[in-house]
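this one's sequence-less:
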């Protein structure tokens, strides 16, 4: 599913970059390559930063079949590396961000389906009608067994919040909102040179961070790390929302619209 997410995001980004006349196709493609590679590395590195006990050899780092990726780590790494590349190529960062934002949303939706199929990133035990049980051997099953909540002969975990589905559906909602915003912007500011820069990208950042903070409350998977009362992702979400608020003010400046 990760490959499908990257492939879908690639085509969406190329479409919107061309439509918005941000840069040429080759530069856009290279920027996406930088983003994809650093996203994978960043997500993996963040996982081992939070869970250093799981890294016993270099082989563990490349054992992707075991799972172990932190989305925010990938997002942070991809953002900074792509910005550096775009600056080097003299491409307007905010405009590229607006073009790539819908791809980030749809990519998140697809990736979380993969998390659902793998059984990671599960939620707390729940008796809600839509709560899901994962099969024997899944991360949630192993967690519940280690806590003594189920016996060794159980065939599935206890029912839990399908937090993967929650995030996937919310990402689809964000995707729809971003498309609507793009349409509104094109209607109110038909000339590319007069469009506000960064609004679409920052909207994605703020909305995703807000939901991620809430979703973390009912997440129960182990190895997410914590900083005080917050999980690692909640702490990053708080910082991200703050940066988004700053960005909303910054993108309105005349310098940003050049």
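That came through fine. Every value quoted in this text rests on a predicted model; they were computed, and no experiment measured them.

going forward, measure contacts and count neighbours with C-alpha atoms only.
Noted.

show residues contacting stretch 110-128.
Applying CA atoms under 8 Å, 6 or more residues apart in numbering, the contact partners of stretch 110-128 are 1-2, 4-5, 67, 134, 138-140, 158-165, 167-168, 218-221.

what does stretch 53-73 give?
Contact with stretch 53-73 is made by 39-40, 42-48, 120, 233, 236, as judged by CA under 8 Å, 6+ apart.

let's go with 6 Å and repeat that
With contacts defined as CA atoms under 6 Å, 6 or more residues apart in numbering, stretch 53-73 is touched by 42-44, 46-47.

for residue 206, give its distance to residue 192.
According to CA to CA, to the nearest Å, residue 206 stands 24 Å off from residue 192.

compare neighbour counts for these two and give me the winner.
residue 206 (20 against 15; other CA atoms under 10 Å).

doesn't residue 242 make contact with that one?
No - if you go by CA atoms under 6 Å, residue 206 and residue 242 don't touch, sitting 8.6 Å apart.

check it against this one:
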């Protein structure tokens, strides 16, 4: 009865096809540029620009030269970690049967949680090579991460993917491939919470408090904020199809399971940040860099 009512009401809701959106931003015939690719590029470039602004403030953990190197390491961590995370968390059986599909990034399939792990490992590697405090560098990178989240979720919406559960709301949308029911535009919920609101919280903590002098505090705020926001939005998001008729559909979503360690880790880093506070030099590195 409920589904029938929602289906009847869907005619009065927004239809995705009426929005005039196309996942391809530029089509040259022999080559296509998709909005999803541009979202990654925009997130990295805008994050880089903002990172440079942060480094101009007193107590920066690295120099501009380090920041330029960091872009390469972080990009590699995002791509490799995001793809491998998707393989392990969301489609291991499929990729065991078709291992070559792992490198088909153009077919989609990236995990944010995997991207976080990959980026973390890449930054730790760079910091060890450059003699930098990896936790303080992570604090600055965490302040820039919401840009990528914001653009990425907008790209998900333009692609008409990762839609939400059926809803009878004025802003509910009928997505192609999601059946006749209008659904929550959960991609936009995530863009607002994980992107805009989380950025505002981190910006306040960086610019208005002494959080940047307490190693791990900004990372903790990011992990706790993202974990809570993502856990909340999962209640409005359609479960992943590969988990149909499993505990990850009916009890708790895989995205929520992956957020629990982030929430716990974030609380720990925030609670212990003051104990790690120490005298901060303006710029770390060798004399040729400083």
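It's in. In this text, all values refer to a predicted model and were calculated from it rather than measured experimentally.

quick TM-score on the pair, please.
Laid over one another, the chains give 0.81 as their TM-score (TM-score structural alignment, normalised by the length of the first structure), with 233 aligned residues with a CA RMSD of 2.3 Å.

let's see which of the contacts of stretch 53-73 of the first structure end up in strands.
Per DSSP state E, strands hold no members of these.

compare the residues you listed and tell me which is most surrounded.
residue 47 (25 neighbours).

aligned partner of it in the second structure?
Using TM-score structural alignment as the criterion, the counterpart of residue 47 of the first structure in the second structure is residue 86.

cool, and residue 206 of the first structure?
Under TM-score structural alignment, residue 206 of the first structure pairs with residue 224 in the second structure.

any idea which helix or strand carries residue 75 of the first structure?
helix 71-88 (DSSP states H and E).

ok, average deviation of that helix from the second structure?
In the superposition against the second structure, helix 71-88 of the first structure averages 1.7 Å from its aligned positions (mean CA distance after the TM-score superposition for the first structure).

with stretch 176-183 of the first structure instead?
Mean deviation of stretch 176-183 of the first structure relative to the second structure after superposition (mean CA distance after the TM-score superposition for the first structure): 1.5 Å.

just tell me the aligned range of that stretch in the second structure.
Taking TM-score structural alignment, stretch 176-183 of the first structure hits residues 200-207 over in the second structure.

and for that stretch, what's in contact with it?
143, 211-212.

picking up where we left off before, give me the buried entries from the contacts of stretch 110-128 of the first structure.
Buried by 16 or more other CA atoms under 10 Å: 2, 5, 134, 138-140, 158-165, 167-168, 218-221, out of these.

any buried residues in the helix or strand harbouring the match of residue 206 of the first structure, and which?
For residue 224 of the second structure, the host element (DSSP H and E) is helix 217-233. The neighbour-count check on helix 217-233 of the second structure (16+ other CA under 10 Å) flags 217-231, 233 as buried.

thinking again about what came up before, the match of residue 206 of the first structure against residue 265, yeah?
No - at 7.5 Å, residue 224 of the second structure does not count as touching residue 265 under the criterion of CA under 6 Å.

between those two, what contacts are shared?
Common neighbours of residue 224 of the second structure and residue 265 (CA under 6 Å, 6+ apart) do not exist.

any idea how far residue 202 of the first structure is from residue 55 of the first structure?
From residue 202 of the first structure to residue 55 of the first structure the distance is 34 Å (CA to CA).

mind listing the helices in the stretch 151-290 of the second structure by residue range?
186-190, 198-208, 217-233, 247-250, 254-272 (DSSP state H, counting those that start in this stretch).

just tell me the aligned range of the first one in the first structure.
What it means is helix 186-190 of the second structure. Taking TM-score structural alignment, helix 186-190 of the second structure hits residues 163-167 over in the first structure.

so what touches that stretch?
Under the criterion CA under 6 Å, 6+ apart, residues 112, 116, 122-123 lie in contact with stretch 163-167 of the first structure.

which of those residues sits closest to residue 23 of the first structure?
Using CA to CA, residue 112 is the member of these that sits closest to residue 23 of the first structure, with 30.2 Å.

the nearest residue to residue 183 of the second structure once chain neighbours are set aside: neighbour count?
Of all residues not flanking residue 183 of the second structure in the chain, residue 166 sits nearest, at 4.2 Å (CA to CA, 6 or more residues apart in numbering). Residue 166 of the second structure is flanked by 25 other residues according to other CA under 10 Å.

measure residue 35 of the first structure to residue 56 of the first structure for me?
Taking CA to CA as the measure, residue 35 of the first structure falls 27 Å from residue 56 of the first structure.
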